[in-house]
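S.K.: For reference, the sequence and a predicted model appear below.
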Amino acid sequence: MNNSHFISQLELPSDLDSALLFSVVADENGAIFLDSANAEHQHSRYDILLSAPLARLTYKNGITQTKLLQGLYTSESQDDPFKVARRLHAELMPKSLVETDLPFAGGSVGWFTYDLARAIENLPETAQADINLPDMMLGIYDWAIIKDNKTKTWFALDYQPKLKRVERWLQKFEQSTAQPAETFALTSDWQANMSEADYRDKFEQVKKYLHQGDCYQINLAQRFTASFQGNAWSAYLKLRERNKAPFSAFLRTENASVISISPERFLQVTNQKVETNPIKGTIARGQSLKQDNLHKAKLKDSQKDRSENLMIVDLLRNDISKVCQAGSVRVPKLFDIESFPSVHHMVSTITGELKDDKNAFDLLRACFPGGSITGAPKIRAMQIIEELEPHRRSIYCGAIGFIDWRGNMDTNITIRTLVAKENKVHCWGGGGLVYDSNCLSEYNETFDKLSQILPVLKRN
């Protein structure tokens, strides 16, 4: 069957910013923007704009709830949430799928918080859980608008074109007055959940665990919180412009917004081929071109950062090997340096090929949460994180992305990510600690990573 009528090219200006088109739905519950942010980066190509899902799945406190939004039907399950998500995904799959080279062909899109790990592993419960987000939030979307930033072309994907959903979106855009979103402003200063002295104390506890042989590496993060008023979409636009991160995203729900300015891919699947690109190793950008090049060279030659990066490469190789064909896992790129507006990062690439009987949901579960933001060995590192960090991580160090009906997937690691909820906005910064880490350097690195976020949204 020819399904070309389910996808069409849109007559939109090639220079139209995707964020401008998304802005007309940005306040809608279920609106999602997977955004390459006009970044000059090898992975920055497609923008995916989504609204009005067919169904929604949420997982919290051991219960997975599914709701068919058009049929007003809800159900609950205590099964593994990854299995429930896979079942709903399959149940709503069209009988025939679009044939396209575009990255997304309809399917599941949303977030997976760091705390979703509790559905996989038995972890202690000592840190305060004060951000009440679902640990998994997925919408099932059978339509989308997609921009290919390489060819400067726009596409509409719609399995129910008679509903004229894309046409209504475009009409709304044409009729919009192009007024900016309600402004976003902090009404308090950012407040960290640990002082420098607290961080130093926790750093020494990490070193003790490393010395005892509990772990080779442990990620330690601090959280920053402020009060705000206004629209989170306006905050996203500010951060998007300053950071230009290739794995950015904005997600709106009924009572919360998630803003992700992530530079890091977690897992990608294309035709059963797997790729992951962990970041481990960071240095601030220099104030001049000469200084910037010196910083980049320093990171590239850093034996500490190479060792740290290699630990996570080995961890991820092990994780994806659980669901990949024997002998297919490779490391084609090791210790590459990638540059972003505020920092340089050391990035490696691991690839593999899924077993015939495994799919993207299996891969995500096998690798979750990402090793680059836990430590190694993963489970022990997560136990120590729960002990030392005052608050649960929520969305931080989880993932945002899609799994489409063809079996393809692309997700980020939710670093440089904020939650805006109930007039509070939260943001995190952290890093991997090894035995020869320096406390002051690691503490300052958390601020380097947020140097294009916290000051940008500072209280006026």
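M.R.: That came through fine.

S.K.: drop to CA atoms for contacts and neighbour counts, all remaining ones
M.R.: Noted.

S.K.: What is the longest strand along the chain packed up against?
M.R.: Counting residues, the longest strand found in the chain (DSSP state E) is strand 217-230. Packing partners of strand 217-230 (3 or more Cα pairs under 8 Å, 6 or more residues apart in numbering; DSSP states H and E): strand 184-186, strand 191-192, helix 196-212, strand 375-376, helix 378-388, strand 424-433.

S.K.: all strands of the stretch 201-350 of the chain, in order?
M.R.: 217-230, 247-252, 257-262, 265-270, 273-276, 279-284, 330-339, 343-353 (DSSP state E, counting those that start in this stretch).

S.K.: For the nearest residue to Leu334 once chain neighbours are set aside, which residues are in contact?
M.R.: Spatial nearest neighbour of Leu334, excluding adjacent residues (Cα to Cα, 6 or more residues apart in numbering): Ser348 at 4.5 Å. Applying Cα atoms under 8 Å, 6 or more residues apart in numbering, we find Ser348 in contact with 277-279, 309, 313, 331, 333-336.

S.K.: okay, now the one to match up with it:
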Amino acid sequence: MEALGISSYLISPAFHRLSRPYGCGAIAVRSSVSTFRCSPRQHYFPPISSFRRALLSPPSALLANKEEAARFEEASRNGGNLVPLYRCIFCDHLTPVLAYRCLVREDEREAPSFLFESVEQGSQGTSVGRYSVVGAQPAMEIVAKENMVSILDHEEGRKTEKFVEDPMEVPRTIMEGWNPVLIDELPDAFCGGWVGYFSYDTVRYVEKKKLPFSCSPKDDRNLPDVHLGLYNDVIVFDHVEKKAFVIHWVHLSRHSSIEDAYQNGRKRLENLLARVHNTVVPRLTAGSVKLSTYHFGTPLNISSMTREEYKEAVLRAKEHILAGDIFQIVLSQRFQRHTFADPFEVYRALRIVNPSPYMTYLQARGSVLVASSPEILTRVKKRKIVNRPLAGTIRRGKTEKEDKILEQLLLSDEKQCAEHIMLVDLGRNDVGKVSKSGTVNVEKLMNVERYSHVMHISSTVTGELFENLTCWDALRAALPVGTVSGAPKVRAMELIDELEVTRRGPYSGGFGGISFTGDMDIALALRTIVFPTGSRYNTMYSYKNHDRRQEWIAHFQAGAGIVADSDPDDEQRECENKAAALARAIDIAESTFVDGED
């Protein structure tokens, strides 16, 4: 077993369990249960050749396996019902992009799965983030469309449908039965749990009277409002120590005995390892980056609103501002573009065009999300809440000297600074709703962060979560944040329903992960390309004749913050520029992967 990697232990003596089960209550919901036709265990975890390798292993490996089993049993009997098994391997032969393709074939574009990567921002620019995470084949999915929720339990082969007031309570309630064992040796990153997205329209679950679904704009894509997958299997890359953690979480409640749980868990972990060690490595086209990554992309001429319609919406918004109805509002429009570039190829291009803290390739139900978001929606880590408003923008300079000059221009722009302070106040309010009295703090105020194309003003607001609340309460308080809605928030969103012509969907909602331990890291869904995949979307796909490349429709949504002195032409141009900057990834993907095949 040592041949597989750096270490062959499954669970370390340095474990401990949470002091209490996650959560503080439960809800009872009537449901209808039906079984869908599949063989989930065989499909999700193909059988491996039992323990032939273990039987042929040297005595030291057999002894280690016996010790591992004893530790697993000890952890289970100490009250934990969710136990991680893992291997730590060298990753010098494997990248996150390649690992994802090992787990998810190119033709499995609708298979729920994810790839998280990041770069860290600072005053001097960016550096590669320490961790990347890959996951595929969730054990369970939660899909919500308005108030109807479908729970797809792939372990049991069962589908449950529920009508609930707030679908976000469903995963929260499931988590209340978990008591995960914590392993000190696992990385300080997302190591398994829920992954997915929450649309902008989830605010309607709370603001039922002022923002009902019945008064929302046209829903022309019919995408889910919530999609979450429960990932028991993940691979976490540590780019500093050059190793990867291959992790499988065992749910003891699904097994008849601890011994059965351990043996089944080992098989699944070995299967996960085999999929990145023993499979034929998929071919990823290297391509050639022929276009400048700095320039804007091809202009986007197809939008949910004409230029005149958008500018008219800006003028109507300004009337409400001048009347004292609101102080600010963010009005967006959705651009679209056809492309023969595959969404995964676009993600590979976006990684070099716009490296950001939250780079994500997410295959969900009905769509693929390709994102490079710079902004936290909400983060909860060890009960500390973080909200990070990002507002105020100026282009990057061509030299360090020009960067510093532009940075000072940005900080001296009274309009942009005033807007930023307003959004910091909204962030303090959101954090304060769920934080202990006296713990809300603005840790950083008006710092400048440099990204690939622009610089932003950022601030950091923190608080300590109330004892009787969970990360789900923090998410509910923040979603959607003021940087994508306006102030006052609810009234601004009422006007967005009046002035925008289509539902936003994932745009300006959030995507990310909620760990088994109750930590949460959700990014704001900006700089996000949505590729619809569902058959219910009213588009006939076309193909290139010689290689049957599918034609995709890419959606780019972008908005502008409207205040009293906003110029409609400037706001329209801002939306176009934001979308065109994102579209540059498609230009590069097409020139690299598509045109090169001709």
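M.R.: Here it is on my side, so go on. Keep in mind that what you see is a predicted model, and the values were worked out from it rather than measured.

S.K.: Put one on top of the other, what's the TM-score?
M.R.: The TM-score (TM-score structural alignment, normalised by the length of structure 1) is 0.91; 455 aligned residues with a Cα RMSD of 2.7 Å.

S.K.: what about structure 2, which of the contacts of Ser348 of structure 1 hold up?
M.R.: Compared against structure 2 with both residues aligned by TM-score structural alignment, their matches' Cα atoms under 8 Å, the contacts of Ser348 of structure 1 retain 277-279, 313, 331, 333-336.

S.K.: what's Asp158 of structure 1 in contact with, if anything?
M.R.: Asp158 of structure 1 touches 6-7, 142-144, 166, counting by Cα under 8 Å, 6+ apart.

S.K.: Residue in structure 2 paired with it?
M.R.: Using TM-score structural alignment, the equivalent of Asp158 of structure 1 in structure 2 is His248.

S.K.: From Leu390 of structure 2, how far off is its match?
M.R.: Taking Cα to Cα, to the nearest Å as the measure, His248 of structure 2 and Leu390 of structure 2 are separated by 36 Å.

S.K.: ditto for Val454 of structure 2
M.R.: Separation of Val454 of structure 2 from Leu390 of structure 2 (Cα to Cα) stands at 12 Å.

S.K.: Looking only at neighbour counts, state which of these two leads.
M.R.: Leu390 (22 against 14; other Cα atoms under 10 Å).

S.K.: Now the more buried one. Nearest residue, chain neighbours left out?
M.R.: Leu390 of structure 2 sits nearest to Ser458 (Cα to Cα, 6+ apart), 4.6 Å away.

S.K.: Let me see the contact set for that neighbour.
M.R.: With contact taken as Cα under 8 Å, 6+ apart, Ser458 of structure 2 is in contact with 388-391, 444-449.

S.K.: Swap in 10 Å and give it another go.
M.R.: Ser458 of structure 2 sits next to 375, 388-393, 420, 424, 444-449 when contact means Cα atoms under 10 Å, 6 or more residues apart in numbering.

S.K.: what residue of structure 1 matches up with it?
M.R.: With TM-score structural alignment as the criterion, Ser458 of structure 2 matches Val347.

S.K.: For the stretch 1-150 of structure 1, which segments count as strands?
M.R.: Under DSSP E, counting those that start in this stretch, the stretch 1-150 of structure 1 gives strands at 7-10, 32-35, 46-50, 55-60, 63-68, 73-77, 107-112, 136-141, 143-148.

S.K.: Also the stretch 351-460 of structure 1?
M.R.: For the stretch 351-460 of structure 1, the strands defined by DSSP E, counting those that start in this stretch occupy 375-376, 399-404, 409-413, 417-421, 424-433.

S.K.: counterpart of Ala297 of structure 1 in structure 2?
M.R.: By TM-score structural alignment, Ala297 of structure 1 lines up with Gln408 in structure 2.

S.K.: what about the residue in structure 2 that Gly398 of structure 1 lines up against, how many residues close to it?
M.R.: Gly398 of structure 1 maps onto Gly509 in structure 2, with residues paired by TM-score structural alignment. Neighbourhood size, Gly509 of structure 2 [other Cα under 10 Å]: 26.

S.K.: who's in contact with the aligned residue in structure 2 for Ala197 of structure 1?
M.R.: Residue pairing (TM-score structural alignment): Ala197 of structure 1 is matched to Glu308 of structure 2. The neighbours of Glu308 of structure 2, taking Cα under 10 Å, 6+ apart as the test, are 314, 568-569, 572.

S.K.: still contacting in structure 1, which of those?
M.R.: Shared with structure 1 under both residues aligned by TM-score structural alignment, their matches' Cα atoms under 10 Å, the contacts from the contacts of Glu308 of structure 2 are Val314.

S.K.: Nothing else from me, thank you.
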